[in-house]
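**Q** For reference, the sequence and a predicted model appear below.
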Amino acid sequence: MKKVSLFLFVFFLSIASKGISQTTNPSDFFVGKWEITISGTPTGNSVLVTELSRKDGKLTGELKDPSGTNPQAVAITKIEEEEGKKLTIYFNTEQAGEIALALEKVDDDHLKGMLMSMLESTAVRIKK
């Protein structure tokens, strides 16, 4: 009886430890919905929302204006990742051409960086 009890204890302990352990892929840290705030633009702070997804191993998405002022979504032309800690999003604008938005991981739900190396930017993960 002791052997059966010991076996069941070890069995349930191993199941519990697998359920508790983190199995997320660090390269998928950026996947999800983010609210990006760009401070100090000529029209004040600008807010964009993006939902990044991974297709064929690369991040993709588009930028949307949640206020509805600009109803057209802006396509992201490319995204560069560095070890799950840094992210650079490139997109085109009519006024300035291709713009780079560099963001770095602060914690599990926050990013901080610069737009065109001039304007402070932050991003907050939107939880569903």
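**A** Cool, got the structure.
**Q** Only C-alpha atoms from now on, for both contacts and neighbour counts.
**A** Will do.
**Q** how about W34, what does it touch?
**A** Shown in contact with W34 (C-alpha atoms under 8 Å, 6 or more residues apart in numbering): V49, T50, E51, L52, A123, V124, R125, I126.
**Q** list the buried ones in the strand or helix carrying it?
**A** Under the criterion of DSSP states H and E, W34 resides in strand 32-41. Buried residues in strand 32-41, defined by neighbour count with 16 or more other C-alpha atoms under 10 Å: G32, K33, W34, E35, I36, T37, I38, S39.
**Q** another one to put next to it:
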Amino acid sequence: MKKLSLLFAIVMGLFITLDTSAQTTADTFEGKWKVTIFDTPSGDAQLTFVFEKKEGKLSGVVLDPNGVEMSKVTEIALVENDKRLYGNFVAESYDLNIMLDLVDSDHVKGNVMDMFDASGVRIKAESVM
């Protein structure tokens, strides 16, 4: 009987562990992301997206390759347990939308306008020595 109780406790512990590790929050997208948009009419485009939480909501901006803000990311929506982000931004006078899926804590994949594949990596803060 003790072996059965021990086995039951181990199985329940595994379920609890799997459940807690699967949870995410809006904080998962916070930070800087270097995103490459592939095969655009102008070739591959590299943009930096910066997401931060303001007043409890996720907001964002798009930086050009020189680090200059070129657009705000509007209408940000997180779905599928906060592992997918939708947003709108402007680039070269075009209204665009982006969808990013969280692959792991430092990588995203998605598309722009459902036409151009995109992938990105989180930009880690550089340590000061």
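**A** Done, it's in. Note that the coordinates shown come from a computational prediction; the quantities given were computed from them, not determined experimentally.
**Q** Spit out the contact partners of the residue mapped onto I126 of structure 1 from structure 2.
**A** Here I126 of structure 1 is matched to I123 in structure 2, going by TM-score structural alignment. Applying C-alpha under 8 Å, 6+ apart to I123 of structure 2 gives the contacts G31, K32, W33, K34.
**Q** let's see it at 6 Å
**A** By C-alpha atoms under 6 Å, 6 or more residues apart in numbering, I123 of structure 2 lies in contact with K32, W33.
**Q** now K85 of structure 1
**A** Residues in contact with K85 of structure 1, defined by C-alpha under 6 Å, 6+ apart, are E104, K105.
**Q** corresponding residues in structure 2 for the helix or strand encompassing L111 of structure 1?
**A** Using DSSP H and E, L111 of structure 1 falls within strand 110-115. Strand 110-115 of structure 1 corresponds to residues 107-112 in structure 2, going by TM-score structural alignment.
**Q** in the superposed pair, what's the mean gap between that stretch and structure 1?
**A** Mean deviation of stretch 107-112 of structure 2 relative to structure 1 after superposition (mean C-alpha distance after the TM-score superposition for structure 1): 0.5 Å.
**Q** any idea how far A73 of structure 1 is from the closest residue to W34 of structure 1 other than its chain neighbours?
**A** Among residues not flanking W34 of structure 1 along the chain, R125 sits closest, at 4.5 Å (C-alpha to C-alpha, 6 or more residues apart in numbering). Using C-alpha to C-alpha, to the nearest Å, R125 of structure 1 is found at 19 Å from A73 of structure 1.
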